[in-house]
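A.B. asks: Fold the stuff below for me.
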Amino acid sequence: MAATWYGLMCSRLPLASLLHFPKSVRPVLIRVTMDRVPAAAEGVRSASSFLHDKAYINGKWVTADSGATIEVVNPSTGAVLGTVPDMGEAEAQSAVDAAYKAFQTWKDTTAKERSALLRKLFNLIEENKQELAKLLTAEMGKPLAEALGEVNYGSSFAEWYAEEARRVYGDVIPTPMKSRRLLALKQPIGVAGMITPWNFPNAMITRKACAALAAGCTTVIKPAEDTPYSALALAELADKAGFPPGVVNIVTSSRTKSAEVGKVLCSSPLVATISFTGSTNTGKILLKQSADTVKRVSLELGGNAPFIVFDSADLDMAITGAMACKFRCSGQTCVCANRIMVQEGIYDQFVDKFAKAIEKELVVGDGFDGSTTQGPLINKAALTKVDEHVQDAVSKGAKVVTGGKFHEKGGNFYQPTLLRDVTTEMRCLKEEIFGPVAPVVKFKTEEEALAVANSVNTGLAGYFYSKDLSQIWRVAEKLEVGIVGVNEGVVSGVEIPFGGVKESGLGREGGKFGIDEYLEIKYVCMGGV
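C.D. replies: A predicted model of the protein is given here:
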């Protein structure tokens, strides 16, 4: 059996999670997929070759001009893992200048040359994926097997765009005049500024950067202040792969200076496009700051995903989907189920089965413990926000079925929580929770479910379970989201267009669509033929 689970885990299925596997198999799975390590500190030591205390600009490892640093903390233990430079406006501008200079030659490389470098990067990630996973768990906290799933997912973008680099096709347009020939060329847009989140510190960089590099763009990347090491590790591998100086640049900064770095990327006329994954509020600021230079902006912002279970659903399938969708990464994903809506005919049965699954399958602990399925929240602010959502719901009539408190382990741990009798007036339905809390609300009709699902200003992902084929078509078409999971709770993949509608963002990442964000179309009219 262990070999079977190993094959599943090591495949590049999207964001593989232990939640899909029986509890009894998880320790075996950990041991089979990688050398098990008992503590975060040991995991970091074994990945020490990737622990960089400097940022990466123009092919060099550099400090902040001021010499200032920020500490990187393991959210599970509170231990300081190390420091990275706390950079601001000046260093960001240096990175932009380096990227712009490098673009002048990088844009002229052939698609085949760019493809070969991305393939080398893919191979290097594959060779080092266990160490990259340990590093990711140490700085972000997610379970080790889940971290390995992310690294596999991240490497798949290097592989995919190594192939897509050679498939950027233009067009020959039929001409209305015999003396003319009409062409449409696709060319790289220029320097791409990228601001990436802490919850997927490896894959969110590769999903953006590999598409840009394949198109012929250069990059300036600002990773999240909580998780800079995964970004710097990727920079080391890009350097080893042979990407020229200035093509990949990493600028690290604290929360205090992040706004400075972001403003440089948005306001500089040398930067052609901004790609950001994060909160809706921050995305709006970046969009406004980019207006003066009329940049192209790609935004993957907050979600408030509905997860609808109709009376006709396969209940066991819906429970499995809800577990994977809600509790992956301890609920800290933009596409996780946020508003779980269950039709009245099966409401009580669903809540009962869901509670039993939570209590049986979820284990809270350090990510380096092989039995853990739920790591810590990223920091104290996140922990406080999650508890506030729970307390607000309870004060307005919701009932705690299981969990509902800070975990006895202390630190940044919170109990996996199930709330029933939730109403639309509660914060947990109005706002994105971003934590291990599952609020379940009852509905009567399909029309009511759609009205509630579409009542928010976000529209990233939505899920529903039904065996009624007519209903499946209706609901899939009417949900106001960019991503729909039908009888499926985990929908990400390298091949698909990832992005939202309404205030959940602009543009798409991944698949054949993702490279278009970094390409311009040039029309050429040739006369006198």
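
A.B. asks: Please make it C-alpha for all contacts and neighbour counts, starting now.
C.D. replies: OK.

A.B. asks: and stretch 160-168, how far out from the chain's middle?
C.D. replies: 21 Å (CA atoms, centre = their mean, to the nearest Å).

A.B. asks: Can you point out the buried residues in that stretch?
C.D. replies: 160, 161, 162, 163, 164, 165, 166, 168 (16 or more other CA atoms under 10 Å).

A.B. asks: For those, give me CSV that also has distance to residue 287 and secondary structure.
C.D. replies: Below are the buried residues of stretch 160-168 laid out as CSV (distance: CA to CA, whole Å; DSSP: H, G, I helix; E, B strand; the rest coil):
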residue, distance to residue 287, secondary structure
160, 29, helix
161, 26, helix
162, 30, helix
163, 31, helix
164, 28, helix
165, 28, helix
166, 31, helix
168, 27, coil
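
A.B. asks: now, which of these sits nearest residue 120?
C.D. replies: Checking the buried residues of stretch 160-168 against residue 120 by CA to CA gives residue 162 as the nearest, at 9.1 Å.

A.B. asks: And the helices in the stretch 51-200 of the chain?
C.D. replies: For the stretch 51-200 of the chain, helices defined by DSSP state H, counting those that start in this stretch occupy the ranges 89-106, 111-127, 129-140, 144-164.

A.B. asks: residues in contact with the third one?
C.D. replies: So the one you mean is helix 129-140. Contacts to helix 129-140, defined as CA atoms under 8 Å, 6 or more residues apart in numbering, come from residues 34, 40-41, 43-44, 46-47, 50, 72-75, 81, 125, 142-145, 147-148, 150-152, 198-199, 201-202, 226-227, 229-230, 233, 367-368, 378.

A.B. asks: Can you give the distance of that helix from its chain's centre?
C.D. replies: 16 Å.

A.B. asks: Before we compare anything, build this one as well:
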Amino acid sequence: MSYHSQLFIDGRWRDGADNATFDVVDPADGSTISSFAAATEADCLEAVGAAEHALPEWSATSPRARSEILYRAFEILREEKDYLTEIMVRENGKAWADAAAEATYATEFFRWFAEEAVRVPGDFRLSPNGDKRIVVTRQPIGVALLITPWNFPAAMATRKLAPALAAGCTTILKPARETPLTAAYVVDALSRAGAPDGVVNLVTPVPTGPLVATMLAHPAVRKLSFTGSTEVGRELLHACADTVVSSSMELGGNAPVIVLPGADIDDAVAGALVAKMRNGGSACTAANRLYVHSSLHDAFVSRLADALSSVRIGPGLDHGNTLGALVSVAERDKVAQLVSTAVEEGARIVRGGRSLDDGAFIEATVVDGVRHGDTINRREIFGPVAAVVRYDDVDEAVRMANDTEFGLVAYVFGPEDDAQRVALRIDAGMIAVNRGVLSDPAAPFGGTKQSGLGREGGFEGILEFLEEKYLALNL
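C.D. replies: Prediction:
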């Protein structure tokens, strides 16, 4: 395969100012896929300048024209799905099926926001005392810096680029250093679809933190959209405070699963399996803490372990493998250490638990006997490890589910009425009831507490890149 491995600034692919590069590695075998251009401070500021220069014309472009470019990008990604899938498999390590599902999901954001671009709402009404007309319109917020993680390198890019461009903002995309090739492909698709020079820019700054701070300090940058860890999100919020940059944050999660008494055991196991194993567990929405009622606990653990025994682990380019590598050996070792710590704290491994010698692989794992508050219960696992806690009282299960600084997503399995009542008591931005997947481009994605600020996707996603302007009219 051939890859774009350069910066994209003002409509041109080019090397960084000092010609430095970094390696992009296939985590399945440790081989180097490509050397990607590293951006200097001068490169980053040039990207901001290009976006600033392109903003007036792009923001004045008709919503229909912006919509048509996004729709052409959707068609390109749809036609080239296998190519996008293979790029993700190679640089991220995920299984082919997971990468293919992400390619479809990512592509749909371009279609959804192509439709939303022409439907931005406003308001026109008489003031209560009758002295004027109140007109509220929405305008692009300005230059947007978009920072994306390695675990969903295509979907997180399109979920930010699509609403920003639909709104009329110009953009600088900063992907994770582990997965820049996917981001470069998405940017190339937008360029081929007709995005004007300067509207979409791509930089990979080295060192990352100081150069991101430099871009945020530029007066032209008025929006930051970040997906990543809560720790880094806090630092970026501090940086945004200096110039009062509008911030959208999609941060960490620690998703609970509550299996209620009376739940259909087969449905609960199947749903929990999908919630846990999607993307090999490397998802902020992944099931992290499985609270199972005592009446179902033993059967649930046994069936979950049996289901995981059929998981086939290996490189994603082999389409028969259903669990790929984690993004790096360091990430694999971090997950393995959580399992070891759980055992030291009194839990037992029911199934799996081993790291493979070759590549960044770890077996699909079930750990039982975990207590609420154990280390593995408080950390975001980000791997294929299911940690099960037994409980007796539903009120206690709800308390434990809410006993975290995170509030991104939760899963509830049980009789429909009971499950819905419990779902309303959980402090999270998204709840899946009797299902293991909830992400949808047409639905608002985001969390409460320290899981983030704002929403992506849905009708709400484009509003993150627009500002209200009120006009008082004498009519």
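
A.B. asks: What value does the TM-score take for this pair?
C.D. replies: Scored against TM-score structural alignment, normalised by the length of the second structure, the superposed chains reach a TM-score of 0.98; 475 aligned residues with a CA RMSD of 1.1 Å.

A.B. asks: need the strands for the stretch 351-475 of the second structure, in chain order.
C.D. replies: With DSSP state E, counting those that start in this stretch as the criterion, the stretch 351-475 of the second structure has strands at 365-368, 385-391, 406-407, 409-413, 430-433, 448-449, 452-453, 466-473.

A.B. asks: Could you say which of those strands is packed most deeply?
C.D. replies: Neighbour counts (mean count of other CA atoms under 10 Å) averaged over each of the strands of the stretch 351-475 of the second structure peak at strand 409-413, with a mean of 30.

A.B. asks: After superposing both structures, state the mean offset of that one relative to the first structure.
C.D. replies: Compared with the first structure after fitting, strand 409-413 of the second structure deviates on average by 0.5 Å (mean CA distance after the TM-score superposition for the first structure).

A.B. asks: Show me what that strand is packed against.
C.D. replies: Packing partners of strand 409-413 of the second structure (3 or more CA pairs under 8 Å, 6 or more residues apart in numbering; DSSP states H and E): strand 255-259, helix 416-425, strand 430-433.

A.B. asks: Please name whichever of these is nearest to residue 248 of the second structure.
C.D. replies: Evaluated over these, closeness to residue 248 of the second structure peaks at strand 430-433, with 16.6 Å, by CA to CA.

A.B. asks: before we move on, the earlier item: and which of the buried residues of stretch 160-168 of the first structure is nearest residue 305 of the first structure?
C.D. replies: For those, the nearest to residue 305 of the first structure is residue 160 (27.5 Å; CA to CA).

A.B. asks: Contacts only, for the counterpart of the closest one in the second structure.
C.D. replies: Under the alignment (TM-score structural alignment), residue 160 of the first structure maps onto residue 112 of the second structure. By CA under 8 Å, 6+ apart, the contact list for residue 112 of the second structure reads 441, 442.

A.B. asks: now for residue 170 of the first structure: what does it line up with in the second structure?
C.D. replies: Aligned partner of residue 170 of the first structure by TM-score structural alignment: residue 122.

A.B. asks: Compute the number of surrounding residues for that match.
C.D. replies: 12 (other CA atoms under 10 Å).

A.B. asks: what do you get for residue 403 of the second structure?
C.D. replies: Other residues close to residue 403 of the second structure by other CA under 10 Å number 14.

A.B. asks: What lines up with it in the first structure?
C.D. replies: Taking TM-score structural alignment, the alignment pairs residue 403 of the second structure with residue 455 from the first structure.

A.B. asks: Where do the strands of the stretch 151-300 of the second structure begin and end?
C.D. replies: 171-174, 200-202, 221-227, 246-250, 255-259, 287-293.

A.B. asks: For my notes, please list the ones you listed in a markdown table and give mean neighbour count for each entry.
C.D. replies: Shown next, in a markdown table, are those (neighbours: other CA atoms under 10 Å):
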| stretch | mean neighbour count |
| --- | --- |
| strand 171-174 | 26 |
| strand 200-202 | 28 |
| strand 221-227 | 24 |
| strand 246-250 | 23 |
| strand 255-259 | 30 |
| strand 287-293 | 28 |
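
A.B. asks: Residue 339 of the second structure: which of those is closest?
C.D. replies: strand 287-293 (12.6 Å).

A.B. asks: equivalent range in the first structure for that closest one?
C.D. replies: So strand 287-293 of the second structure sits over residues 337-343 in the first structure, by TM-score structural alignment.

A.B. asks: same check, this time on stretch 247-264 of the second structure
C.D. replies: Against the first structure, stretch 247-264 of the second structure falls on residues 297-314 (TM-score structural alignment).

A.B. asks: and if you look at stretch 82-94 of the second structure?
C.D. replies: Using TM-score structural alignment, the residues of the first structure aligned to stretch 82-94 of the second structure are 130-142.

A.B. asks: List the buried residues for that stretch?
C.D. replies: For stretch 130-142 of the first structure, a neighbour-count test (16+ other CA under 10 Å) marks 130-142 as buried.
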